[in-house]
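Asks: Here is a sequence together with a model predicted from it:
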Amino acid sequence: MGDLIARHAPTDLSRSAVPGLRLYASDRPTRMVSVNYDPMLCLVVAGSKQTMLGDVVYPYQAGDCLVVSAELPVCGSVIETPYRALSFDLNAATIARMMLEMGVPSLSDQPPPSGMRVARLDDDLLEPLARLVRLLDRPQEIAMMTPMIERELIWRLLNSRHAPTVCQIGSSESRLSGVNRAIRWIRDNYARPMRVEDLSAMAGMSLSTFHRHFRTVTTMSPLQFHKQVRLQEARARLLSGDDGAAETGFTVGYDSPSQFTREYARQFGLPPGRDRVRMRETLSAGGLSTG
């Protein structure tokens, strides 16, 4: 499957022709790159990578799968090459429908699991993932076969060790759903002032419960998460635009240019201007990867 992934992996990291499927290939180690993960199942086919969520490092290698249950800002780097991986979106509505058909109860009263989990891939999950990738060589079958393979994949996930995480994604009233509402607000409104009390009300939890569950899912406090989202957005703007550091800082919500520069350098290792030069040089050399 590694050769098939390398042949079809897009250079611009766009989605593949199969809805929900992304392919990743890198033939050289990469620097740490900031990216936002959405709920997904990721399989490493060859090589290895590490992903950081807050201060927690998740290493994974060929044969490992990564299950992401929330919208999370992470940093990742390819360690061992050639690196080949794929990911498939985990759609909450699809999971919810499957839970109803299977008679799986909602998890509204259970605490959410961590937002990321690494484990060896169950053999039952490999075949539907491989068939999704093979559809790229049979484009006439994509529209008909993808929904059926997705249903099988979700069914197998709901009957695997990942079931608690996947059920939380599909349970509209689960604790994870409340945390996800707060996460989505932060990601959509990162430049605005934030009150944790408002987020806890949005999540439908007491302040102490919200703090506890938010940290379980993201490994960060709401304030730390808010800052990381701002800094990652600033970095993306610096890479793609021509605004200076001060203007970029104001755009993402910082009132003080010095505070923005200080926190940016602490997060990424260089001040904004120098980091932009490094990123563009690395990108032109083909050394960035977010898969």
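Replies: Good, I have the coordinates. In this text the structure is predicted, and so the values were computed from the model without any measurement. Numbering: from 1, shown residues only.
Asks: CA only for contacts and neighbour counts going forward, please
Replies: Noted.
Asks: So which residue is dead centre in the chain?
Replies: Closest residue to the average C-alpha location of the chain: residue 37 at 1.3 Å, with Cα atoms, centre = their mean.
Asks: Can you tell me the element residue 70 falls in?
Replies: Counting by DSSP states H and E, no helix or strand carries residue 70.
Asks: can you map out the helices along the stretch 1-150 of the chain?
Replies: Taking DSSP state H, counting those that start in this stretch as the criterion, the stretch 1-150 of the chain carries its helices at 2-8, 92-102, 123-134, 142-158.
Asks: next up, a second structure to put side by side with the first:
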Amino acid sequence: MTLKAGAGIDRLSDLIAEIAQFDGDYDTAIPTLKMRRCSSTTEPMPCIYGLGLALIVQGGKRLMLGDEIFDYGPGQTLITTVDMPVVAYVTRASSAEPFLGMWLQLDARMIAQVAAEMEFATPIQASAGRGISLAALDTGLQEALTRLIRLLAEPALISSIAPLIQQEIVVRLLIGGHGPSLRRLIAVGSPSQQVAKVVAWLKQHYTESVPMDDLAARAHMSPSTFRQHFRAVVGMSPLQYLKNLRLLDARQLMLNEHLDAGSAATRVGYESASQFSREYSRLFGYPPNRDIKRVRGLREGHAY
């Protein structure tokens, strides 16, 4: 049974609000589970969403993937099956009704193991599909997520029970609206799985010189077929994806390790500082040094 927005998530909202009492991101004793609270809207922020499940219980959020826009709010779940370079921001939040949400990291091996033991009414399509999907929260999934969060109050039981609840969550995701996306991810030899493997490899080697034809060979596809399937799954070309990985990492290096723009550019694989500055400005809207000052100022002002 699908929940009506605002009708079946009150318990989840109360549980998340009890943990996330102030604005910010919250890790929990369950390593794959995180919470977030935000009392104001935020500006668009490029970031990477990995394999996981996002749920909003209060407020609203927008994700932009290339030219595609995904708006979601209370009672809606979002799944990403590969590392997706998106632009995300909170669109509905206030002091009286802050944005409240949770994120559950998923394990591809667990998904594959669970799916192997299940029977599905329809076979999975061999074509590549977008690695992001939205679906309404149903009663069974809501109850499983509620039990997972309540387990935080019993720390001695987390290591024994949390994996069982997470396995149930995976089962419910596979038979629900996100099922096709998850099944494409773990279907052996499928375009989505081959692209996911290349994405995982790129995450480890994005600072290196990476010929696009080599990526196609790694996916066991012709270059044109690979580019087509990559764009279908990730929403952008392999080259643009590689640029985004480098630029996002460079930004973190400047923010967290206080590197200057030239050093950060070199660290992530850029040979031209001017090219780095142009592409950085295109992605983040400001030149590197100006953007870093702006973001630090926003953090000090608790803007997000």
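Replies: Arrived safely, thanks for sending. Here the structure is a predicted model, which means the values were calculated and not measured.
Asks: that older thread, setting aside sequence neighbours, what's the nearest residue to the residue nearest to the centre of the first structure?
Replies: Excluding its sequence neighbours, the residue lying closest to residue 37 of the first structure (Cα to Cα, 6 or more residues apart in numbering) is residue 72, at 5.1 Å.
Asks: give me the number of residues near the equivalent of the one you found over in the second structure?
Replies: For residue 72 of the first structure, the equivalent position in the second structure is taken to be residue 84, counting by TM-score structural alignment. As a burial measure, residue 84 of the second structure scores 23 neighbours (other Cα atoms under 10 Å).
Asks: what's the distance between the residue mapped onto residue 210 of the first structure from the second structure and residue 267 of the second structure?
Replies: Pairing criterion TM-score structural alignment: the partner of residue 210 of the first structure within the second structure is identified as residue 226. According to Cα to Cα, to the nearest Å, residue 226 of the second structure and residue 267 of the second structure sit 28 Å apart.
Asks: Relative to the first structure, what is the average displacement of the longest strand along the second structure?
Replies: Among the elements of type strand in the second structure, defined by DSSP state E, the one spanning the most residues is strand 84-92. In the superposition with the first structure, the aligned residues lie an average of 1.3 Å away from strand 84-92 of the second structure, counting by mean Cα distance after the TM-score superposition for the first structure.
Asks: gap between the corresponding residue of the second structure for residue 175 of the first structure and residue 129 of the second structure?
Replies: Counting by TM-score structural alignment, residue 175 of the first structure lines up with residue 191 in the second structure. Counting by Cα to Cα, the gap between residue 191 of the second structure and residue 129 of the second structure amounts to 9 Å.
Asks: repeat for residue 279 of the second structure
Replies: In this structure, residue 279 of the second structure lies at 28 Å from residue 129 of the second structure, with Cα to Cα as the measure.
Asks: higher neighbour count, these two?
Replies: Looking at residue 279 of the second structure and residue 129 with other Cα under 10 Å, you find the greater number of neighbours at residue 129, namely 21 against 17.
Asks: residue in the second structure matching residue 13 of the first structure?
Replies: Residue 13 of the first structure maps onto residue 25 of the second structure when the alignment is built from TM-score structural alignment.
Asks: surely that match meets residue 19?
Replies: No - shown here, residue 25 of the second structure and residue 19 do not form a contact pair, counting by Cα atoms under 8 Å, at 10.4 Å.
Asks: ok so, going back, who has more neighbours out of residue 226 and residue 267 of the second structure?
Replies: When neighbours are counted by other Cα under 10 Å, residue 226 of the second structure and residue 267 differ, and residue 226 comes out ahead with 24 against 17.
Asks: Check the gap between residue 269 of the second structure and residue 207 of the second structure for me.
Replies: Residue 269 of the second structure sits 4 Å away from residue 207 of the second structure when distances are taken as Cα to Cα.
Asks: Around the equivalent of residue 96 of the first structure over in the second structure, how many other residues sit close by?
Replies: Matched across to the second structure, residue 96 of the first structure falls on residue 112, judged by TM-score structural alignment. A count of nearby residues for residue 112 of the second structure, using other Cα under 10 Å, gives 17.
Asks: cool, residue 209 of the second structure as well?
Replies: Using other Cα under 10 Å, the number of residues around residue 209 of the second structure comes to 9.
Asks: The equivalent of it over in the first structure: what's it in contact with?
Replies: Taking TM-score structural alignment, the alignment pairs residue 209 of the second structure with residue 193 from the first structure. With contacts defined as Cα atoms under 8 Å, 6 or more residues apart in numbering, residue 193 of the first structure is in contact with residue 253.
Asks: Now the common contact residues for residue 269 and residue 207 of the second structure.
Replies: Overlap between the contact sets of residue 269 of the second structure and residue 207, as judged by Cα under 8 Å, 6+ apart, is given by residue 246.
Asks: The aligned partner of residue 238 of the second structure in the first structure and residue 205 of the first structure, how far apart?
Replies: Matched across to the first structure, residue 238 of the second structure falls on residue 222, judged by TM-score structural alignment. Per Cα to Cα, residue 222 of the first structure is found 14 Å from residue 205 of the first structure.
Asks: go on, residue 214 of the first structure?
Replies: With distances taken as Cα to Cα, residue 214 of the first structure is found 11 Å from residue 205 of the first structure.
Asks: more crowded one of those two?
Replies: Just comparing residue 214 of the first structure and residue 205: by other Cα under 10 Å the higher neighbour count belongs to residue 214, 27 against 17.
Asks: Name the helix or strand for the more buried one, please.
Replies: Residue 214 of the first structure belongs to helix 207-218 when elements are defined using DSSP H and E.
Asks: Just give the closest residue to the match of residue 96 of the first structure, not the sequence neighbours.
Replies: residue 186 (5.6 Å).
Asks: My guess is the one you found contacts residue 113. True?
Replies: No - taking contact to mean Cα under 8 Å, the distance of 9.4 Å between residue 186 of the second structure and residue 113 leaves them out of contact.
Asks: These two: which is more packed in?
Replies: For residue 186 of the second structure against residue 113, the residue with the higher neighbour count under other Cα under 10 Å is residue 186, and the figures read 21 against 12.
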